[in-house]
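1. Please find the sequence and the predicted model below.
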Amino acid sequence: MQLHELMNPDYSENPFLLYRKLHEQGPLIRGGDNVIISGSHAVVEALLNDRRAGKNYMDSVRLRFGADAAGMPVFRGMNRMFLVLNPPEHTRLRGLVMKSFGAKEIQSLREMVLAVANDLADSLAGRYSCDLAREFAFPLPVRIICRMLNVPESDAARLGHSASALVRVFDPQITQEDLLKAGVAFTELEEYFSALIVSRRGSEASDLVSLFLRGGTDGDRLQHDEIIANVILLFIAGHETTSNMLCNTVLALYENPIELERLRQDHSLIPAAITECIRYDSSVQMLYRTALDEIEVADHVIPRGTSLFLSLGAANHDPAVFSSPEILNIRRREGRSLSFGGGIHHCMGYRLALAEMEVALEVLLTRLPDMRPVTGGIQRNNRANLRGISILPVTKDST
């Protein structure tokens, strides 16, 4: 399998085809010169937890877009995000915000999510139809991250639009037009958050922006550009992935009515249902790593400098770990989903994402019990990565 095959549009509609192909070709697949692809749960998990499989973001940019792309402002800016860094820089930046996503903080955030979800449900109450993606799933996480950054919610829609354009740079199917739009979006977000950061200097508040400004010691303060890049990262990470996961979850449940009915009868199954839906149709489908040193895995030696494309979607459907992986089973008790990654780059906001999805699903089942997706109007975002739904029309079930 060659790397470009991962971008086959057929896989956007039916990713199971890709997962099967990856499993058939073995745990380590040569995807081109110095490129390895894997959809094996054991291999992907091992590499995510191996610090020798690290990040080299600019190499991935050059591989995908050519040597000149590394000089583009959007990529220079994103290269400052702790998401793409290795220790010790990654450790320093990640440590500054970990305290805002700890287990103790999630309860207050859950209450915030409940208030926002109910407010959005209020706007949909009594209506015969709506677009659940644009009117519920997308505004929910963006309003939450706005509150965490202490950004006016009146700016949420504009910032969310820019974030959606910028996040396309993580997708291998990006077009030249999309890349240009992403560059414009990065500039818009950079200017917005730069002004915000200047206005927060000296603040003793507990929002994430103020936390970054106070982070470090006098001799190791974060630079202005570092703060901008990582505030942008928190914004896009707290927006796009969660909204896509929520849409994928809703659609997966309605396409499996027996599982949906079980959930309707017993809301205590919601956490397990979320876990299974994230495994079944993950938002983040692929992670990229570079072999920083020689690595032995699955009885093979991966040479230093090899580009590693790790399919989380395929790993979550590995029949060696999950029985009948293409069947949604909300009472499944086997394996571990890799949808939030692993190792030192495990998703820092996974507790918040789970809380948002659990609360959102509870609100939807309670407040919109007659909701039914209109299959013919659903539009997927046609991405090889950050898989999701752009339009999710729902109507009241007449049965």
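-> Okay, I see it.
2. can we go C-alpha only for contacts and neighbour counts from here?
-> OK.
3. where does the closest residue to Tyr350 other than its chain neighbours land in three-state SS?
-> Leaving aside its sequence neighbours, Tyr350 sits nearest to Phe340 (C-alpha to C-alpha, 6 or more residues apart in numbering; 6.7 Å). Secondary structure assignment for Phe340 (DSSP: H, G, I helix; E, B strand; the rest coil): coil.
4. okay, now the one to match up with it:
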Amino acid sequence: MTTQKLTTQKLTTQKLTTQKLTTQNATAPPGPAAPTDPVTTHAANEALAELLFSPEGRVDPYARYRRLREAVPVHHSTMGVWVLTRYDDVNDALRSRQVGKDVRTFMAGRFTGTWEQHPALGKLGSSMLWTNPPEHTRLRRIVNRVFTTNRMAAHQEFIRRRVDELLAPLADAGGGDICNDLCFPLPLSVVAQLVGVPQEEAPLLREPIRDFQRTFELGMTAADLRQADDAADFLDDYYGDLVRRKQQHRGDDLLSALIDTEDEGERLSFAELAQMCHMIIAAGSETTTYFLTNGIRLFCEHPDQADLVRADPGLLGRAIDEVLRFDPPAHMVPRTTNETVEIGGVAVPGGARLMAMIAAANRDPTRFRDPDTFDVTRDEGPSISFGAGIHSCAGWRLARMQAEAVFPAVLGRFAELTVTRPPRPRPRVAFPQVEALHVGLRGGSGTAA
């Protein structure tokens, strides 16, 4: 990476200040209908800078989302990215045929012209996540044929058994690090079982997946990219070997089914199979880990809401929806425009880079009443935490199945849930993470009161 450098606006450290971000305006391409009010534009730039690059923004992103939405809801930032924060704007953009995923357009605004030479960025760019129709249609059709409701439902007993196994030592100890001892190993075990990764090998993938996920961050540094490159090399080697093993010896798993599935007489290539493994396991483990962790933390912080679910198990579905709305595991998703498109009354030019702020949209007061209140009785329709349109999450059922096992198990066995240490956030914005979540588990049927 000695000859490769992140662009100036991405920096090589995480110490970007509001002043630095605002002074980049001279290098950002102007939009045809970008806001011209210097006061609101400055307020939006300031909120975005805090969100992306300050410790305070990582601890409390929602205050910055609110300021962005109130200042300039369709904001052409000084980073050259258009930022969307209202529910309708985000939802419409994700569903629009005029909005797609041109990886070269998006990457060109973030890195130098030789970005594809980096293993991590090349891997990201070749993923189904960055394809458009008709290629995306072909790949998604194949995934849908094997990623069936019946296949996922067959793992329900495995999920319940793993929850019991992982929760038992926490119950015996009266608590512990529920993020790393339950919410991390459960999704990784489940998606490994689904894809065909041996259970003893699955933990080896956690840190490489985490390091690779840095490629989604707008504030990615040169050091982050080096770690992501190393992770990409490891993951390519591992999944390539896994595909070769399954080609030699099929199993009752998703990868074996993908190997044998044809679409219009063609099968997935070796490279496509390896990429599918990475996409499914990374998306199915990392985001579900923090979906479950966020839910348990919210029940700890809102014991009255936990009591409502305990008293009425019929509220579980709404409670899951509310966890996803209130604090989703993915906060933003990238897009590009295929042509000029009107979003929220603003003409966004073709070839523009968009960042759809899912977490901000889920707190839009024009869509959800009292949006900053965690309310498990809320019944106002779905959030967009699993995305929308053709790129919506294919594994949303599997994530919900795990929540349907974990949340009742924790709430049903323990009458009192408390956070015993302040969670330590990792420096992530697109996929916020915590290092650990230490909780106390008392009363009920899990431990002695």
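-> Ah, there it is. All figures in this text were calculated on a predicted structure; none of them were measured in a lab.
5. For the two chains, what TM-score is obtained?
-> Once superposed, the chains reach a TM-score of 0.94 (TM-score structural alignment, normalised by the length of structure 1), with 398 aligned residues with a C-alpha RMSD of 2.0 Å.
6. And the residue nearest to Tyr350 of structure 1, what's its match in structure 2?
-> When structure 2 is aligned by TM-score structural alignment, Phe340 of structure 1 is paired with Phe386.
7. And for Gly71 of structure 1?
-> Alignment note (TM-score structural alignment): Gly71 of structure 1 maps to Gln117 of structure 2.
8. what's the answer for Arg383 of structure 1, then?
-> In structure 2, the residue paired with Arg383 of structure 1 according to TM-score structural alignment is Arg428.
9. And the strands in structure 1, which stretches?
-> Residue ranges of the strands in structure 1, as given by DSSP state E, are 29-32, 35-38, 53-54, 129-131, 286-291, 295-297, 300-302, 307-311, 371-373, 379-380, 389-391, 393-396.
10. how about these in TSV, adding distance to Arg62 of structure 1 and mean neighbour count?
-> Listed next are the strands of structure 1 as TSV, based on distance: least, C-alpha to C-alpha, whole Å; neighbours: other C-alpha atoms under 10 Å:
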stretch	distance to Arg62 of structure 1	mean neighbour count
strand 29-32	15	16
strand 35-38	14	23
strand 53-54	17	24
strand 129-131	38	18
strand 286-291	13	21
strand 295-297	23	14
strand 300-302	21	14
strand 307-311	12	25
strand 371-373	41	19
strand 379-380	28	15
strand 389-391	29	20
strand 393-396	39	19
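11. got TSV for those, with distance to Asn150 of structure 1 too?
-> As requested, those are arranged in TSV below (distance: least, C-alpha to C-alpha, whole Å):
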stretch	distance to Asn150 of structure 1
strand 29-32	44
strand 35-38	40
strand 53-54	33
strand 129-131	27
strand 286-291	30
strand 295-297	43
strand 300-302	45
strand 307-311	35
strand 371-373	33
strand 379-380	31
strand 389-391	27
strand 393-396	31
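12. can you tell me which of the ones you listed comes nearest to Ala185 of structure 1?
-> Among these, strand 389-391 comes nearest to Ala185 of structure 1, with 18.3 Å by C-alpha to C-alpha.
13. Quick check: the gap between Glu191 of structure 1 and Val184 of structure 1.
-> Distance of Glu191 of structure 1 to Val184 of structure 1, computed by C-alpha to C-alpha, to the nearest Å: 11 Å.
14. who's more crowded, these two?
-> Comparing Glu191 of structure 1 with Val184 by other C-alpha atoms under 10 Å, the one with more neighbours is Val184, at 17 against 13.
15. ok so, going back, for the match of Arg383 of structure 1, give me its contacts.
-> Contacts for Arg428 of structure 2 were tallied using C-alpha atoms under 8 Å, 6 or more residues apart in numbering; they are Arg58, Arg214, Glu217.
16. one more time with 7 Å, if that's ok
-> Glu217 (C-alpha atoms under 7 Å, 6 or more residues apart in numbering).
17. Now do it against Met220 of structure 2, distance only.
-> Distance, Arg428 of structure 2 to Met220 of structure 2, using C-alpha to C-alpha: 9 Å.
18. Alignment lookup: Ile280 of structure 2 to structure 1.
-> In structure 1, Ile280 of structure 2 lands on Leu234 (TM-score structural alignment).
19. What lies in contact with stretch 350-368 of structure 1?
-> Contacts with stretch 350-368 of structure 1, where a contact means C-alpha under 7 Å, 6+ apart, come from 101, 106, 110, 113-114, 117-118, 121, 242, 246, 264, 270-271, 274, 340.
20. can you check stretch 296-315 of structure 1 too?
-> Residues outside stretch 296-315 of structure 1 that contact it (C-alpha under 7 Å, 6+ apart): 19, 34-41, 43-44, 282, 285-295, 338-339.
21. 6 Å - rerun?
-> The contact list for stretch 296-315 of structure 1 (C-alpha atoms under 6 Å, 6 or more residues apart in numbering) reads 19, 34-41, 44, 285-295.
22. so that stretch aligns onto which residues of structure 2?
-> The aligned range for stretch 296-315 of structure 1 in structure 2 is 342-361, by TM-score structural alignment.
23. Report how far apart the opening and closing residues of the matching stretch are.
-> One end of stretch 342-361 of structure 2 to the other measures 18 Å (C-alpha to C-alpha).
24. Give me the distance from it to the chain's centre.
-> Distance of stretch 342-361 of structure 2 from its chain centroid, counting by C-alpha atoms, centre = their mean, to the nearest Å, is 19 Å.
25. just stretch 203-221 of structure 1 next, same as before
-> With C-alpha atoms, centre = their mean as the basis, stretch 203-221 of structure 1 stands 26 Å off its chain's centre.
26. Show me what counts as buried in it.
-> Residues of stretch 203-221 of structure 1 classed as buried by neighbour count (16 or more other C-alpha atoms under 10 Å): Asp207, Leu208, Val209, Ser210, Leu211, Phe212, Leu213, Arg214, Gly215.
27. Among the residues you listed, which are located in helices?
-> Among these, the ones falling in helices (DSSP state H) are Leu208, Val209, Ser210, Leu211, Phe212, Leu213, Arg214.
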